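Enquirer: can you look at this prediction? I've put the sequence above it.
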Amino acid sequence: MRLSLLDAEEKVMKHAFTLIELLVVIAIIAILAAILFPVFAQAREKARQTACLSNAKQIGLGVRMYVQDYDETFPIWHAYSKKTAAVHYGIEVDLQPYVKNLPLFKCPDDAGGPFQRSDVPGTTSYFAAYGSSYYFERRCFSVVNGFSISNNFPTTRTTAIVIDPQYERPAESVLMRDEMFPWFNPAVDTAGYWGYSGFYQAWHAQGGSAIFADGHAKFLVGAGQMRTLFKDPAAQVPY
């Protein structure tokens, strides 16, 4: 019986971890975590990019349905119209009968920005402040003097109705885009080409979504790629 107990204790000791072995295991787990956590973060960001692009594609389809219903006329332009206003104007409102889902206009990476936070205190995103994470290119939409809203006030710009046949290069003309792109960062854009000093806040790590006049959407991944595009129907005003 005594020998059996000693044998049992010896077997237990043989299967126990020493302190060195435990430290080695912990070190291996820490190394694996350091390797895998960035991978998981990248996977989550990729999922957000995919969701953003999916939203953009549905919005592009909504624009095309609107244009067909209104004799090839593009929606009336409004920009930075506060959702807190008594009557909120926005292109996303005009497109609602077609997209049936206002949250489509919220980019999953919409982190807001300095201008929005000071303009509409208490909001944490452009979507919460203005109803859309996407910037609407004024030249690509119909502008109505005294009705189109610009920074919460009716614009005094000359009325200009935009119709489908005016687009010379619709597949290269951007109607809407994510408000923020990485290359808008003043630390990167030291020459001030994009003009986001005082407005910039990092959103997507690698680029942003753009919606084109022909209805398709694309995730842009570089400033050079963006500069090949246009922001007017006549394709005369490049990015």
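Expert: Looks like it came in fine. Residues are numbered from 1 along each chain as shown.
Enquirer: every contact and neighbour count from this point should use C-alpha atoms.
Expert: OK.
Enquirer: got the buried residues for stretch 227-239?
Expert: 229, 230, 231, 232, 233, 234, 235, 239 (16 or more other C-alpha atoms under 10 Å).
Enquirer: can you check stretch 22-42 too?
Expert: Buried residues in stretch 22-42, counted by 16+ other C-alpha under 10 Å: none are found.
Enquirer: how far out from the middle of the chain is it?
Expert: 31 Å (C-alpha atoms, centre = their mean, to the nearest Å).
Enquirer: burial check on residue 179, number of neighbours?
Expert: If you count neighbours by other C-alpha atoms under 10 Å, residue 179 ends up with 23.
Enquirer: hang on, it packs against residue 130?
Expert: No: counting by C-alpha atoms under 8 Å, residue 179 does not reach residue 130; the two are 11.6 Å apart.
Enquirer: quick one, helices of the chain?
Expert: Ranges of helices in the chain, per DSSP state H, are 2-15, 19-69, 91-99, 114-119, 126-130, 223-226.
Enquirer: including distance to residue 138, could those helices go into JSON lines?
Expert: Formatted as JSON lines, these follow (distance: least, C-alpha to C-alpha, whole Å):
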{"stretch": "helix 2-15", "distance to residue 138": "73"}
{"stretch": "helix 19-69", "distance to residue 138": "15"}
{"stretch": "helix 91-99", "distance to residue 138": "11"}
{"stretch": "helix 114-119", "distance to residue 138": "19"}
{"stretch": "helix 126-130", "distance to residue 138": "16"}
{"stretch": "helix 223-226", "distance to residue 138": "17"}
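Enquirer: put this next to the previous one:
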Amino acid sequence: MNRRAFTLIELLVVIAIIAILAAILFPVFSQAREKARQSSCLSNLKNMNTALLMYTQDYDETFPLTAPDNVRAFFTTPWDRTPASPLGYARRQGFWSNSIAPYIKNWQVYTCPSAQERNIFNIDPATNPMRFTAAFTLNGYLQAWPIAGTPSPAKLITFWEGLGKQTIPGFATVSPLPHTKAGFPPPSGALYRYSETGDECTTQIWWTTVFEATHRVHAEGSNYAYADGHVKWIRNPSENSPWAAVDANGIPTSLWVPDFCFTTGCCPALWHRPTIE
């Protein structure tokens, strides 16, 4: 029997067909994989939000401390995993991620598979073996805020992917920060708390610092949780997103603020205000 070998042209045709199929299928596989990550992230966010609301039911329907050290934006989690003084331990233990820990079955719930780690604080896994990563940021305006003071819980953001498409190993975060002159350093005063009538009510939000990253975490948007318990994906930017605009890399350039900002000069983040109606 004569056995004819493939000619060079036939081999090139086969290679071309394989290349075309790969160009068509690889993006499809990549999109499917990212869709699965987004679903996993949304599920974790739902569990986090449920834990937060369970906490409020056990503590007089009040949200936990978001920033127990006045306006600190981030704290180590778990609270006892880094050397510190007893006072440092107490402050860390009161941070939101540690406060709701008893209502969460495992640490993996805090994470999002789409986010990338940035170890900007050089956390050493050898000395901190239970290294923790929180992909979700708590709304800082909820600092010890009563649920009764939220007229539209279905509009009020509780958790969001405030650091964009990144996480910080060993830390959980708060953003926006409760930034008013209602609080003073201990032992002379109270904790900071959001106030639309505060002496200094401009928003501080972690989006122009070393934490800067794209907020197109999942396709063209990111996941959000709300005070009524529901979670959903929102395009960034959009009317329902905190961001009014982002640049070509998905990094926010402007933030939605309430109408009264233009008459009073008090400009909190619109979709994070506990009093939003």
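Expert: Yep, that arrived. As the structure is a prediction and not an experimental result, all values here were calculated from the model.
Enquirer: please state their TM-score.
Expert: The TM-score (TM-score structural alignment, normalised by the length of structure 1) is 0.69; 189 aligned residues with a C-alpha RMSD of 2.7 Å.
Enquirer: still on that earlier bit, ok, which of the helices of structure 1 comes nearest residue 163 of structure 1?
Expert: helix 19-69 (8.1 Å; C-alpha to C-alpha).
Enquirer: quick one: the closest one aligns where in structure 2?
Expert: Under the alignment (TM-score structural alignment), helix 19-69 of structure 1 falls on residues 8-58 in structure 2.
Enquirer: in structure 2, what residue corresponds to residue 105 of structure 1?
Expert: In structure 2, residue 105 of structure 1 lands on residue 110 (TM-score structural alignment).
Enquirer: contact partners for its match?
Expert: Residues near residue 110 of structure 2 by C-alpha atoms under 8 Å, 6 or more residues apart in numbering: 44, 45, 48, 133, 134, 135, 136.
Enquirer: the last one contacts residue 109, doesn't it?
Expert: Put plainly, it is residue 136 of structure 2. No: checked against C-alpha under 8 Å, the pair residue 136 of structure 2 and residue 109 is beyond contact range at 9.9 Å.
Enquirer: who has more neighbours, these two?
Expert: Neighbours were counted for residue 136 of structure 2 and for residue 109 using other C-alpha under 10 Å; residue 136 has more, 31 against 20.
Enquirer: skip the chain neighbours and tell me the closest residue to the aligned residue in structure 1 for that one.
Expert: Counting by TM-score structural alignment, residue 136 of structure 2 lines up with residue 134 in structure 1. Using C-alpha to C-alpha, 6 or more residues apart in numbering and skipping the chain neighbours, the partner closest in space to residue 134 of structure 1 is residue 178 (4.6 Å).
Enquirer: same check, this time on residue 166 of structure 1
Expert: Closest to residue 166 of structure 1 by C-alpha to C-alpha, 6+ apart is residue 233, at 5.6 Å.
Enquirer: before we move on, the earlier item: which residues do residue 136 and residue 109 of structure 2 both contact?
Expert: Contacts common to residue 136 of structure 2 and residue 109, judged by C-alpha under 8 Å, 6+ apart, are residue 45.
Enquirer: what does residue 215 of structure 1 correspond to in structure 2?
Expert: In structure 2, residue 215 of structure 1 lands on residue 229 (TM-score structural alignment).
Enquirer: that match reaches residue 49, doesn't it?
Expert: Yes: between residue 229 of structure 2 and residue 49 there is a contact under C-alpha under 8 Å: 6.4 Å.
Enquirer: more neighbours: these two, which one.
Expert: Comparing residue 229 of structure 2 with residue 49 by other C-alpha under 10 Å, the one with more neighbours is residue 49, at 24 against 18.
Enquirer: any idea how far the match of residue 105 of structure 1 lies from residue 246 of structure 2?
Expert: Using C-alpha to C-alpha, to the nearest Å, we find residue 110 of structure 2 at a distance of 26 Å from residue 246 of structure 2.
Enquirer: how about residue 233 of structure 2?
Expert: Distance from residue 233 of structure 2 to residue 246 of structure 2, by C-alpha to C-alpha: 17 Å.
Enquirer: repeat for residue 58 of structure 2
Expert: Counting by C-alpha to C-alpha, the gap from residue 58 of structure 2 to residue 246 of structure 2 is 39 Å.
Enquirer: try residue 145 of structure 2
Expert: Residue 145 of structure 2 is 30 Å from residue 246 of structure 2, by C-alpha to C-alpha.
Enquirer: residue 223 of structure 2 and residue 232 touch, don't they?
Expert: Yes: applying C-alpha under 8 Å, one finds residue 223 of structure 2 in contact with residue 232, separated by 5.6 Å.
Enquirer: shared neighbours, those two?
Expert: residue 42.
Enquirer: quick check, central residue of structure 2?
Expert: With distances taken as C-alpha atoms, centre = their mean, residue 161 lies nearest the centre of structure 2, 2.5 Å away.
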